[in-house]
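> Just a sequence and a predicted model for now, questions to come.
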Amino acid sequence: MRSIYIYCDGGFGNRYNAVLSGLVLAEAADLNPIIVWPTNNWCGAAFEDIFEPTAHTVVRRELTTFVAEKDQQHHLMVEDHLRMGVPNQSPVLFPAFAELLAYVRGSDKDVFYYTALVPPCMDAQAVRRQVRALRFRPEILARADDFVREQAGGGEFFGVQIRKTDFGANGADDNNLFDLIGKCPDRRFFVCSDDKGVEERFATLPNVAIHHKRAHVEKLVDGDWTTTTADQSGRVYACNVNRSAVSVIDAIVDLLILSKSKVVKTSNSTFLNAALMIQACGVGA
């Protein structure tokens, strides 16, 4: 039986999209799924730190370890990050799922699969089945439930994510959001951010609840959030982030709280979209 290596890269939102869509593809193409979840500066939390045990094989391998095997695999990825020069197709560009399946079946090699987005051609119901099957650890769910019960008391509240550290100038306009929320004293808001200073500022508003984290994302090297850095696989990005395991888990609590709110769409981050997908599936409800 052929295998599909589902490479989970970047932050949690990107990885969540990769693993969900990879499992959908594995099921449809009758492939053995191997979830590749490295722990690195992008995400210091291991798969088992976040999710309940799964029947699928999970391994921790950095991207560079696949270079030696490049000729043994059929590549389906959004970008050739390591310039391996292998034939490949982007899974998000197939107009129909049947064409995606045909590409996968066009080789007898194992599949290497990477995407940060769920391919639009995938059936939404199939993706939602995987959302429900891939269960978060109960203690993480309980932290989110406890916060909602204590802070919202079962009533309606609005969820606002303010992404700052790795979005640069494309981050949410926190000054405008601060003014808008301050003008709605009769409404309850949950505000979360990857920037500690932003959360501390919004916590001064009487109608805002903050999930106080044990750790926030830190910088990998001295400089700005957009200072150019190299990750463990040697890839260079203008993204100076180092997300510890604790900071990732605390951020996932934020994500689950967001999923129980009336979400205010502040960006197109994969993290925020993951909260909306979880909400649509009623996870932890």
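Noted; the coordinates are in hand.
> Please make it C-alpha for all contacts and neighbour counts, starting now.
OK.
> and the gap between residue 160 and residue 208?
Distance of residue 160 to residue 208, given as Cα to Cα, to the nearest Å: 10 Å.
> okay, and the common contacts of those two?
Common contacts of residue 160 and residue 208 (Cα atoms under 8 Å, 6 or more residues apart in numbering): 189, 190, 191.
> now, among those, which is nearest to residue 132?
residue 190 (24.4 Å; Cα to Cα).
> Would you confirm that the closest one contacts residue 202?
No: assessed by Cα atoms under 8 Å, residue 190 is found out of contact with residue 202, at 9.5 Å.
> what's the helix or strand for residue 76?
strand 73-77 (DSSP states H and E).
> no, scratch that, I was asking about residue 278
helix 270-281.
> List the buried residues in that helix.
Across helix 270-281, burial judged by 16 or more other Cα atoms under 10 Å covers 270, 271, 272, 273, 274, 275, 276, 277, 278, 279, 281.
> Just send these back as TSV, with distance to residue 5 too.
Below are the buried residues of helix 270-281 laid out as TSV (distance: Cα to Cα, whole Å):
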residue	distance to residue 5
270	21
271	22
272	26
273	24
274	22
275	25
276	26
277	23
278	24
279	28
281	26
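> need the next SSE after the helix or strand harbouring residue 175, C-terminal direction.
For residue 175, the host element (DSSP H and E) is helix 174-182. Remark: after helix 174-182, the chain's next helix or strand is strand 189-193, criterion DSSP H and E.
> quick check: angle from that following strand to helix 174-182?
Strand 189-193 runs at 160 degrees relative to helix 174-182, counting by axes from the mean of the first three to the mean of the last three Cα atoms, to 10 degrees.
> Buried ones in the strand or helix carrying residue 99, by neighbour count?
Assigned by DSSP H and E, residue 99 belongs to helix 97-104. Under the neighbour-count criterion of 16+ other Cα under 10 Å, helix 97-104 has 97, 100, 103, 104 buried.
> In TSV, list those along with distance to residue 18.
Formatted as TSV, the buried residues of helix 97-104 follow (distance: Cα to Cα, whole Å):
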residue	distance to residue 18
97	16
100	15
103	18
104	16
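> Closest one of the residues you listed to residue 138?
Using Cα to Cα, the buried residues of helix 97-104 come closest to residue 138 at residue 97, 33.6 Å.
> And that closest one, how far from residue 160?
As judged by Cα to Cα, residue 97 and residue 160 stand 34 Å apart.
> ok, second structure coming up, stack it against the first:
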Amino acid sequence: LFPHMTAKDNVGYGLRIRGTDTAARRKRAEELLELVGLSEHMDKFPVQMSGGQQQRVALARALAISPELLLLDEPLSALDAKVRSQLRDEIRRIQLSEGISTLLVTHDQEEALVMADRIGVMNAGIIEQIGTPSELYHQPKSAFISEFVGVVNRLPGILHDGHIHVLGSSLIVTNEHQFASGDTAVALVRPEEIEVNADPAGKHVVLNKQLRGIFTSVTLTGPERSPIRVDMSSRNAEALQIGEPASLRIQRDDTVIGSPTKKESESLMEYQEEIL
């Protein structure tokens, strides 16, 4: 923002350059500042506003000239978590109400999932997948997409005729890969796609529980050695006690697979009978 201009003057700057008369310019600036929730701060200078308020003024200034395309490059990266969340929702609301096509660059996966209609995920300068947030999250086309967008558990298993066997389930492999039948691979399964139940005969043990609001992350260990995370409702998680055995079940019939680490391959070979 221009430090010597008020919020209203900053917003109206593009219109002034285009020769819009003073009355129309002020009216448009006031409308947009009200739209971003800053009607009470119109006459303040940037130094008198918080970082989140300055970002709102900058957004209003970009919208003032009614652009055909709005380009946003990491617009929320410098803000604290609470302000970032609030402004993220505000930008999405304004973008929809104004009907402006918007291209947003971000390294924050959650930000992309919440704000976008379509997402393109780049890896080493190449777009690996373009789709809706739901498509990228639930039907990733590669191991990179699966692990980059959201959280996954890496579950080692054996491939056989297009399926991988993990946690007692045979899952259809959905992505292209270079593995042959009988090879070791890892199924990439999201924490909310696993069901956990207290079970005296279960092969896994509850290590920890982390309350995250409406859901709880439960960490378990078992024959795979590597911890497994399960996200479940906080109410249901109350039935699980740390140190007690539990059984796991995957709640989908397909998965993306990736290459195993040396440790994961050794673990599977050593405990293959228990895992299967």
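The structure has been received and is ready for your questions. All values derive from a computational prediction rather than experimental measurement.
> Give me the TM-score for this pair.
The TM-score (TM-score structural alignment, normalised by the length of the second structure) is 0.27; 130 aligned residues with a Cα RMSD of 6.3 Å.
> What angle do helix 97-104 and the strand holding residue 76 of the first structure make with each other?
Counting by the same axes, to 10 degrees, strand 73-77 of the first structure lies at 150 degrees to helix 97-104.
> Show me what strand 73-77 of the first structure is packed up against.
strand 88-89, strand 110-114 (3 or more Cα pairs under 8 Å, 6 or more residues apart in numbering; DSSP states H and E).
> how about those strands, which one is nearest residue 15 of the first structure?
Among these, if distance is taken as Cα to Cα, the winner is strand 110-114, at 9.2 Å.
> Report the inter-axis angle for the closest one versus strand 73-77.
Using the same axes, to 10 degrees: strand 110-114 of the first structure against strand 73-77 is 20 degrees.
> Show me what strand 110-114 of the first structure is packed up against.
Using 3+ Cα pairs under 8 Å, 6+ apart: strand 110-114 of the first structure touches strand 3-7, strand 73-77.
> That strand: what's the following helix or strand?
Heading C-terminal from strand 110-114 of the first structure (DSSP H and E), you reach helix 124-133.
> Tell me which other helices or strands that following helix touches.
Other helices and strands packing on helix 124-133 of the first structure, by 3+ Cα pairs under 8 Å, 6+ apart, are helix 12-29, helix 270-281.
> what's the angle between the last one and helix 124-133?
Think helix 270-281 of the first structure. Using the same axes, to 10 degrees: helix 270-281 of the first structure against helix 124-133 is 90 degrees.
> what do you get for the longest one?
Angle of helix 12-29 of the first structure versus helix 124-133, following the same axes, to 10 degrees, is 110 degrees.
> how about the helices and strands packed on strand 73-77 of the first structure, which one is nearest residue 32 of the first structure?
Using Cα to Cα, the nearest of these to residue 32 of the first structure is strand 110-114, at 9.2 Å.
> between that closest one and strand 3-7, how many degrees?
Using the same axes, to 10 degrees: strand 110-114 of the first structure against strand 3-7 is 20 degrees.
> got the buried residues for strand 110-114 of the first structure?
110, 111, 112, 113, 114.
> I'd like to know how far the first one sits from residue 158 of the first structure.
To residue 158 of the first structure, residue 110 of the first structure is 45 Å away according to Cα to Cα.
> what's the answer for the fourth one, then?
Here residue 113 of the first structure is placed at a distance of 36 Å from residue 158 of the first structure (Cα to Cα).
> and if you look at residue 280 of the first structure?
From residue 280 of the first structure to residue 158 of the first structure the distance is 16 Å (Cα to Cα).
> Could you confirm residue 53 of the second structure falls within a strand?
No: applying DSSP: H, G, I helix; E, B strand; the rest coil, one finds residue 53 of the second structure to be helix, outside a strand.
> so how many other residues sit close to it?
Residues within reach of residue 53 of the second structure, counting by other Cα atoms under 10 Å, total 19.
> Likewise for residue 184 of the second structure?
Residue 184 of the second structure, neighbours per other Cα under 10 Å, totals 24.
> Could you do residue 97 of the second structure as well?
Other residues close to residue 97 of the second structure by other Cα under 10 Å number 10.
> just to revisit the earlier point, for residue 77 of the first structure, find the nearest of the helices and strands packed on strand 73-77 of the first structure.
Closest among those, using Cα to Cα: strand 110-114, at 4.5 Å.
> if I look at residue 157 of the second structure, how far off is residue 52 of the second structure?
Separation of residue 157 of the second structure from residue 52 of the second structure (Cα to Cα) stands at 47 Å.
> More neighbours: these two, which one.
Applying other Cα under 10 Å to residue 157 of the second structure and residue 52 shows that residue 157 carries more neighbours, namely 30 against 18.
> measure that one to residue 204 of the second structure for me?
16 Å.
> for residue 163 of the second structure, what are its contacts?
170, 171, 172, 173.
> Looking at the residues you listed, spot the one nearest residue 84 of the second structure.
For the contacts of residue 163 of the second structure, the nearest to residue 84 of the second structure is residue 173 (37.2 Å; Cα to Cα).
> wait, isn't the closest one in contact with residue 254?
Yes: using Cα under 8 Å, residue 173 of the second structure is in contact with residue 254, at 5.9 Å.
> and the closest residue to residue 208 of the first structure other than its chain neighbours, how many neighbours does it have?
Excluding the flanking residues, the one nearest residue 208 of the first structure by Cα to Cα, 6 or more residues apart in numbering is residue 189, at 4.8 Å. Applying other Cα under 10 Å, we find 27 residues neighbouring residue 189 of the first structure.
> burial count for residue 27 of the first structure?
Neighbourhood size, residue 27 of the first structure [other Cα under 10 Å]: 13.
> what's it in contact with, if anything?
Residue 27 of the first structure touches nothing, counting by Cα under 8 Å, 6+ apart.
> quick one: it from residue 189 of the first structure, how far?
40 Å.
> again with residue 36 of the first structure
The value you get for residue 36 of the first structure to residue 189 of the first structure, if Cα to Cα is used, is 36 Å.
> Ok, residue 249 of the first structure next?
21 Å.
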